[in-house]
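Q: Need a 3D model of the sequence below.
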Amino acid sequence: MRNKKNVILTLLTATFISCFTYVISQTKQVIEPKTQDTLSAKPNIIPLPTDSVFTDKGLKLKPYKKNAHASYYADKFTGRKTADGSRFNNNSYTAAHKKLPFGTRVKVTNEANGKFVIVKITDRGPFVRTREIDLSKRAFMDITKNKGAGAMKVTIETIIE
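A: Okay, the predicted model is just below:
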């Protein structure tokens, strides 16, 4: 039992470190520290890339659909062209939707646990009648309650720029 806890703790620590390292490497937000010389100056803030937004503070959201069924892309689609012409990457924060315009950013919230991601629509689909949105595997795994699940109920809100 103790060995299982150690393995789980090690895996969680490794996952946290790799996610933190990725966020740091992708972050373009730089805030100068406040020293005596810069107390009166405003900090130099560069916005984060659109595919790595983790907060909804200050975003204007328009409800799109509640109780929507979400799934994720299979690994076999990695590297293939999406409907907007870009290459699909299962490690990015992207999604496929049947009707929303390409480039639309949406907040997808897991109704079971309240976790959310912000993704960009880059493809058409899913081509299953009961499903509303296909998330990249990374986006899906970030918000899912059960890592073994293939689908979940979500709330979709469009972000008004």
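
Q: Please make it C-alpha for all contacts and neighbour counts, starting now.
A: Will do.

Q: I figured residue 135 hits residue 72, correct?
A: Yes. Between residue 135 and residue 72 a contact is recorded at 4.6 Å, counting by C-alpha atoms under 8 Å.

Q: check contacts around residue 79.
A: 87-89 (C-alpha atoms under 8 Å, 6 or more residues apart in numbering).

Q: from memory residue 142 sits against residue 117, does it?
A: Yes. Residue 142 is within contact range of residue 117, at 7.4 Å (criterion: C-alpha under 8 Å).

Q: Tell me, how many residues neighbour residue 21?
A: Neighbourhood size, residue 21 [other C-alpha atoms under 10 Å]: 12.

Q: How about residue 101?
A: 14.

Q: Could you do residue 110 as well?
A: Residue 110: 24 surrounding residues under other C-alpha under 10 Å.

Q: For the closest residue to it other than its chain neighbours, what is the enclosing helix or strand?
A: Closest residue to residue 110 apart from its sequence neighbours, by C-alpha to C-alpha, 6 or more residues apart in numbering: residue 154 at 4.6 Å. In this assignment (DSSP states H and E), residue 154 forms part of strand 151-160.

Q: buried ones in that strand?
A: 151-159 (16 or more other C-alpha atoms under 10 Å).

Q: now swap in stretch 127-142 and tell me
A: 131-141.

Q: Just give me how far it sits from the chain centre.
A: 11 Å (C-alpha atoms, centre = their mean, to the nearest Å).

Q: Repeat that for stretch 9-21.
A: Offset of stretch 9-21 from its chain centre (C-alpha atoms, centre = their mean): 18 Å.

Q: And the helices in the protein?
A: With DSSP state H as the criterion, the chain has helices at 2-26, 137-143.

Q: from memory the residue nearest to residue 110 sits against residue 70, does it?
A: Yes. Using C-alpha under 8 Å, residue 154 is in contact with residue 70, at 6.5 Å.

Q: Report how many residues lie close to residue 85.
A: Around residue 85 there are 10 residues (other C-alpha under 10 Å).

Q: Okay, it and residue 95: tell me how far apart.
A: 14 Å (C-alpha to C-alpha, to the nearest Å).

Q: One more sequence to fold, the one below, so I can look at both together:
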Amino acid sequence: MNHAFLPQVIRRSLPASVVALLVLAGCAGTPDKRRDRVTPAELMQVPDARPRIETLRSGGPNKPYAVLGRTYTPLTTDAEVRESGLASWYGGKFHGMPTASGERYDMYAMTAAHPTMPIPSYARVRNPANGREVIVRVNDRGPFSPGRIIDLSLAAAVRLGVSHAVSPVEVERLTHDEIRSGNWRR
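A: Sure, this is the predicted structure:
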């Protein structure tokens, strides 16, 4: 372990066991380095998010917000959302960072960011070019680039075959009735 980040005066004045504990504590909040070696073949095996009914609230990540001079008003009801547009994906730079839901972003999980779907939500994302579909859990806000409708995790982008570039997709939010009845399955 490298403890060079600790100031030299601290390293000299503390017993080695205390320095070791500080180093371990400092590593506790970093992303799992073993997972940084995940291969595309392994990402193809990541299962879809499993839809379940989760409470929608009007505050927190579902309150109106502004980004880059544009105001967004997230849905706070169990409404249908169907969109076609461009998908992008976000990865390493955000891996382990807090999402709008307060959860840590995991680029190896089946998650996504959407500007106005209620958080949390589940959505079916389809790549019309190859017919692949995935189910993701929407737990973050974004994307904020014109024309883009959803930001996918790396796992979702690889499974859809869109990790190489911004790509057209179709997005459908799964309602609580669809989840409750099982009608979201295809």
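
Q: deepest of the helices of structure 1, which one?
A: helix 137-143 (a mean of 20; mean count of other C-alpha atoms under 10 Å).

Q: distance from it to structure 2 after superposition?
A: Superposing on structure 2 places helix 137-143 of structure 1 at an average distance of 0.5 Å from its equivalents, by mean C-alpha distance after the TM-score superposition for structure 1.

Q: Show where that helix falls in structure 2, residue numbers please.
A: Following TM-score structural alignment, the partner segment of helix 137-143 of structure 1 in structure 2 covers residues 154-160.

Q: which residues touch the matching stretch?
A: Against stretch 154-160 of structure 2 from outside (C-alpha under 8 Å, 6+ apart): 40, 43-44, 46, 88-91, 107-111, 126-127, 132-134, 136, 163.

Q: filter those residues to the buried ones?
A: Here, 16+ other C-alpha under 10 Å leaves 43, 88-91, 107-111, 126-127, 133-134, 136, 163 buried among these.

Q: before we move on, back to that, in TSV: the buried residues of strand 151-160 of structure 1, plus distance to residue 64 of structure 1.
A: Shown next, in TSV, are the buried residues of strand 151-160 of structure 1 (distance: C-alpha to C-alpha, whole Å):
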residue	distance to residue 64 of structure 1
151	19
152	17
153	14
154	11
155	8
156	5
157	5
158	6
159	10
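
Q: Let me know the closest of the residues you listed to residue 127 of structure 1.
A: Of all those, the one sitting nearest residue 127 of structure 1 is residue 151; the distance, using C-alpha to C-alpha, is 13.9 Å.

Q: ok, that closest one to residue 134 of structure 1 distance?
A: For residue 151 of structure 1 relative to residue 134 of structure 1 (C-alpha to C-alpha), the value is 9 Å.

Q: what touches both of those two?
A: What both residue 151 of structure 1 and residue 134 touch, as defined by C-alpha under 8 Å, 6+ apart, is the set 70-72.

Q: Assign a three-state SS to residue 18 of structure 2, would you?
A: Using DSSP: H, G, I helix; E, B strand; the rest coil, the structure places residue 18 of structure 2 in helix.

Q: neighbours of it, just the number please.
A: 11.

Q: hmm, who's touching the lengthiest strand in structure 1?
A: Counting by DSSP state E, the longest strand found in structure 1 is strand 60-72. Counting by C-alpha under 8 Å, 6+ apart, strand 60-72 of structure 1 makes contact with 111, 130-137, 140, 150-161, all of which sit outside it.

Q: residues contacting the counterpart of residue 168 of structure 2 in structure 1?
A: By TM-score structural alignment, residue 168 of structure 2 lines up with residue 153 in structure 1. Residues in contact with residue 153 of structure 1 (C-alpha under 8 Å, 6+ apart) are 67-70, 110-112.

Q: Now, of the residues you listed, which are buried?
A: In the contacts of residue 153 of structure 1, the ones that pass as buried (16+ other C-alpha under 10 Å) are 68-70, 110-111.

Q: Turn those residues into TSV, including distance to residue 52 of structure 1.
A: TSV is the format used below for these (distance: C-alpha to C-alpha, whole Å):
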residue	distance to residue 52 of structure 1
68	23
69	23
70	20
110	17
111	21
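
Q: Tell me the one of those residues nearest residue 126 of structure 1?
A: Among these, and counting by C-alpha to C-alpha, the member closest to residue 126 of structure 1 is residue 70, at 8.9 Å.

Q: Nearest residue to the match of residue 168 of structure 2 in space, ignoring adjacent ones along the chain?
A: Of all residues beyond its chain neighbours, the one nearest residue 153 of structure 1 is residue 69 (4.8 Å), with distances taken as C-alpha to C-alpha, 6+ apart.

Q: Tell me how far residue 108 of structure 1 lies from residue 122 of structure 1.
A: 15 Å.
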